[in-house]
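1. A predicted structure for the sequence below; I have some questions about it.
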Amino acid sequence: MSFQSDVLSPEDQKFLYEEVAGVPLQLFDDEPTILLTDFPKNEDILKIPKPVTTVLSNEEYEGPFNFEVDIIPNGSKNGWFFSPTLNKVYMDIKAPFPIDFKVKQRPLHPLFIRVTPMYSSPQFAQECVSRCVNHEYAEATTSPHIMAHIRPHIIRCQNQSAFYIGDKTNNERLSIIIPLSFPQMGTNSIREMFEFTCKNSCPVPGMNRRSIEVIFTLEDSESQIYGRKTLNVRICSCPKRDKEKEEADDSGKTQPPKGKKRKLDKPAKKIVSNNQDLREFTIQIPIAGKHNIGHVLKYCHDLMAGEVARHSGNGVETTAPYTNALSKISTMIKDLNE
């Protein structure tokens, strides 16, 4: 074996030849090709509960592991206020809010906390709670690092291991799945920080002044529920004022004396003003985007449904115009989705 080089001197060439003589030149050993599909997917590493489409129960249930959700009452300096009497928290948008979770004698398999907002009124309980258009699309510009599937969620968790699941276009409820960790040394609870990204007063497809409650469920990877707690929430600009007002309204509700029978007076039928306009109108307005047509129809649907509920005690002649309009709007929504 010999070689010639225009760069190395004959002495250097001889030295290198002697160093490598008889040694096969192998820079790399053959290794099997590693494909992307060879790596385990996230769901293979940690299986999490699936999205839900049904109306969630709000009946509290401690379950076999004594599931507890604790609210720290002192929030006067943190942008939020908690009312124990109403089991309700009042806060401004994007105000960090701590919640402590406790379990006892937990099993060996992983547990999760599912956090799901739901409308308090049975009339709207089947609807998915999501953000308004203004806040959702503004975040796409101001915080482009936030993934698109997270933006519709009104609740955010500061836990980096949290999963945001659900798709409102498939009628799936928007939930946060948090792997339940173990308490730190010297404590018996796990604290998670939350914040809300939309207000109750935001227009459709937001909450549109409807009350909400947050359902906390303790689950395993198969969505088996081991505990459930609820918390009423109001996201507003003046949490202290709204808290004091609602507590005053609640305390003003007088209760009959115990031990005495009282006759229940039949509620008087509401008198409908003669100048109330019950005529049906049809309008044509230009709208860009099929999805925006759905938002407008949804708002009209909720508006007519609210009128039916408010006038339910005034007779069929009063509710009939609203019921007829509601039926026609429902048909339009169905045709739009087909």
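-> Structure received. Numbers count the residues shown, from 1 in each chain.

2. all contacts plus neighbour counts: C-alpha atoms, from now on.
-> OK.

3. The protein: strands as residue ranges?
-> Ranges of strands within the chain are 68-71, 80-83, 88-91, 97-102, 112-119, 155-157, 163-165, 175-179, 190-196, 212-219, 225-235, based on DSSP state E.

4. Dump the ones you listed into a markdown table; add mean neighbour count and distance to Tyr299 as well.
-> As requested, the strands of the chain are exported to a markdown table (neighbours: other CA atoms under 10 Å; distance: least, CA to CA, whole Å):
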| stretch | mean neighbour count | distance to Tyr299 |
| --- | --- | --- |
| strand 68-71 | 18 | 34 |
| strand 80-83 | 22 | 30 |
| strand 88-91 | 23 | 25 |
| strand 97-102 | 17 | 30 |
| strand 112-119 | 24 | 16 |
| strand 155-157 | 22 | 22 |
| strand 163-165 | 20 | 25 |
| strand 175-179 | 24 | 23 |
| strand 190-196 | 17 | 22 |
| strand 212-219 | 23 | 17 |
| strand 225-235 | 21 | 20 |
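
5. hold the first one in mind and look at this next one:
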Amino acid sequence: MEEQGFDAMPLSQDSFRKLWETVVTTSISNISTGTDGPREPWGTDGHMDMLLINDQVLTEGFDENLFELPPEMSTKDGVTPPASTVPVTTDYPGEYDFKLRFQQSGTAKSVTSTYSELINKLYCQLAKTSPVEVLVSKEPPAGAILRATAVYKKTEHVADVVRRCPHHQNEDLAEHRSHLIRVEGSQRAQYFEDPHTKRQSVTVPYEPPQLGSEMTTILLSFMCNSSCMGGMNRRPILTILTLETPEGLVLGRRCFEVRVCACPGRDRKTEEDNSTKTQNGTKQAKKRKSAPAPDTTSMKKSKSASSAEEEDKDVYVLHVRGRERYEMLKKINDGLDLVEKENKTKTKVSVKQEAPLPSSGKRLLQRGERSDSD
């Protein structure tokens, strides 16, 4: 009987909605509760009566959105969006004409911070303050912040996070001791680490210029040398300074290269000279071994001798006043002629090559000479 009853059940191939509508249920609200009046979904004890809710679902029909997942919660206002994996390093003045300016310190050996406009690079000493002046064309929105982030300059290193070397981290007791860039002179500076990219940044609220000034100055310090092993390890870095809203919207961006070294003035002068030579195309090439140049002294002598001979063929007339002076100059001229003749005779004799004598053995016979054996 049980098998016949099971086989008698219809095998519906319709949709779930049609199957739902074929279900006949008794309204749970009609069940007597022992009290008069309609039942309320909320009881006196503060709990919801799930029977009434289920009764409402069964009587009103099938809801197609019943099994759909709820939409994701939208991002709350005020939450900073995550930073991009590859940060942008191009300048963007934006609507507020965001600019940076550095103090002119020169290239003296005693300076602790100096900026090169030629190559857009800041040279500074370890943990020494570097003033950076911020200029805008109009007042940013209320609550605007300035954010400083360090990234590697070269493409092969741009994905790495810029951190301090372990040696300098262990010596520092601050909570943000792993951050390379530090803001000095402000108690409202905040240090962040992006949960997705692990990049570190520091922010400080933007303050409008004081009366009689056109710029706002922030003080940056770099807490590791560019040559530190385990840190930057001689890899060039860029500092990205952005003007942002409290929600993280970028209003302006400026980038500049940074070198943390022991002698900023000397390094700046050296790199500026190298850059100038490269631009002018006079960069010194490496010295290469080359074959010695041919000796041109003999050629010069032969040319000078031939030219002298040609000049000697010319005859010049000299007018001399007085008999005595004429005789004296004539003797000098005759002497020079005699010396010239003697020199020509000597040169003709030297040109004739004598037969070389053998180093050992019999002596060579001259023409007309007989040997001893004869």
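-> Perfect, thanks for sending it. All values derive from a computational prediction rather than experimental measurement.

6. Alignment lookup: Lys269 of the second structure to the first structure.
-> With TM-score structural alignment as the criterion, Lys269 of the second structure lines up with Glu244 in the first structure.

7. Tell me, how many residues neighbour that match?
-> For Glu244 of the first structure, the count of nearby residues is 13 (other CA atoms under 10 Å).

8. gap between it and Phe81 of the first structure?
-> Separation of Glu244 of the first structure from Phe81 of the first structure (CA to CA, to the nearest Å): 10 Å.

9. re the thing from before, can you redo the strands of the first structure as CSV with distance to Ser251 of the first structure?
-> Listed next are the strands of the first structure as CSV, based on distance: least, CA to CA, whole Å:
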stretch, distance to Ser251 of the first structure
strand 68-71, 22
strand 80-83, 12
strand 88-91, 15
strand 97-102, 26
strand 112-119, 24
strand 155-157, 30
strand 163-165, 38
strand 175-179, 33
strand 190-196, 28
strand 212-219, 21
strand 225-235, 17
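
10. Now the most centrally placed residue in the second structure: closest residue in space, sequence neighbours ignored.
-> Among the residues of the second structure, the one closest to the centroid is Lys153, at 3.0 Å (CA atoms, centre = their mean). Distances taken as CA to CA, 6 or more residues apart in numbering put Ile237 closest to Lys153 of the second structure, at 4.9 Å, once the chain neighbours are dropped.

11. Map that neighbour across to the first structure for me.
-> Using TM-score structural alignment, the equivalent of Ile237 of the second structure in the first structure is Ile212.

12. give me every residue that touches its match.
-> With contact set as CA atoms under 8 Å, 6 or more residues apart in numbering, Ile212 of the first structure has these partners: 117-121, 232-234.

13. quick one, which of the strands of the first structure is nearest to Thr54 of the first structure?
-> For the strands of the first structure, the distance to Thr54 of the first structure is smallest for strand 112-119, at 10.9 Å, taking CA to CA.

14. Could you tell me where the closest one falls in the second structure?
-> Alignment of strand 112-119 of the first structure against the second structure: residues 145-152, by TM-score structural alignment.

15. chain center to the matching stretch, what's the gap?
-> On the basis of CA atoms, centre = their mean, to the nearest Å, stretch 145-152 of the second structure sits 14 Å off its chain's mean C-alpha point.

16. superposed on the first structure, where does that stretch end up, distance-wise?
-> Superposing on the first structure and averaging over aligned pairs (mean CA distance after the TM-score superposition for the first structure), stretch 145-152 of the second structure comes out at 0.7 Å.

17. contact partners of that stretch?
-> 87, 158-162, 180-181, 199-206, 235-246.

18. same question, stretch 176-193 of the second structure
-> For stretch 176-193 of the second structure, contacts defined as CA under 8 Å, 6+ apart pick out 129, 148-150, 162-164, 169, 199-205, 218-224.

19. hmm, 7 Å instead?
-> With contact meaning CA atoms under 7 Å, 6 or more residues apart in numbering, stretch 176-193 of the second structure is reached by 163-164, 169, 199-204, 219-224.

20. what does the strand or helix carrying Val349 of the second structure correspond to over in the first structure?
-> Per DSSP states H and E, Val349 of the second structure falls inside helix 323-351. Using TM-score structural alignment, helix 323-351 of the second structure lines up with nothing in the first structure.

21. now stretch 89-101 of the second structure
-> Aligning stretch 89-101 of the second structure against the first structure (TM-score structural alignment) gives residues 58-70.

22. Could you do stretch 204-221 of the second structure as well?
-> Under TM-score structural alignment, the match for stretch 204-221 of the second structure is residues 178-195.

23. ends of that stretch, how far apart?
-> For stretch 178-195 of the first structure, the end-to-end distance is 14 Å (CA to CA).
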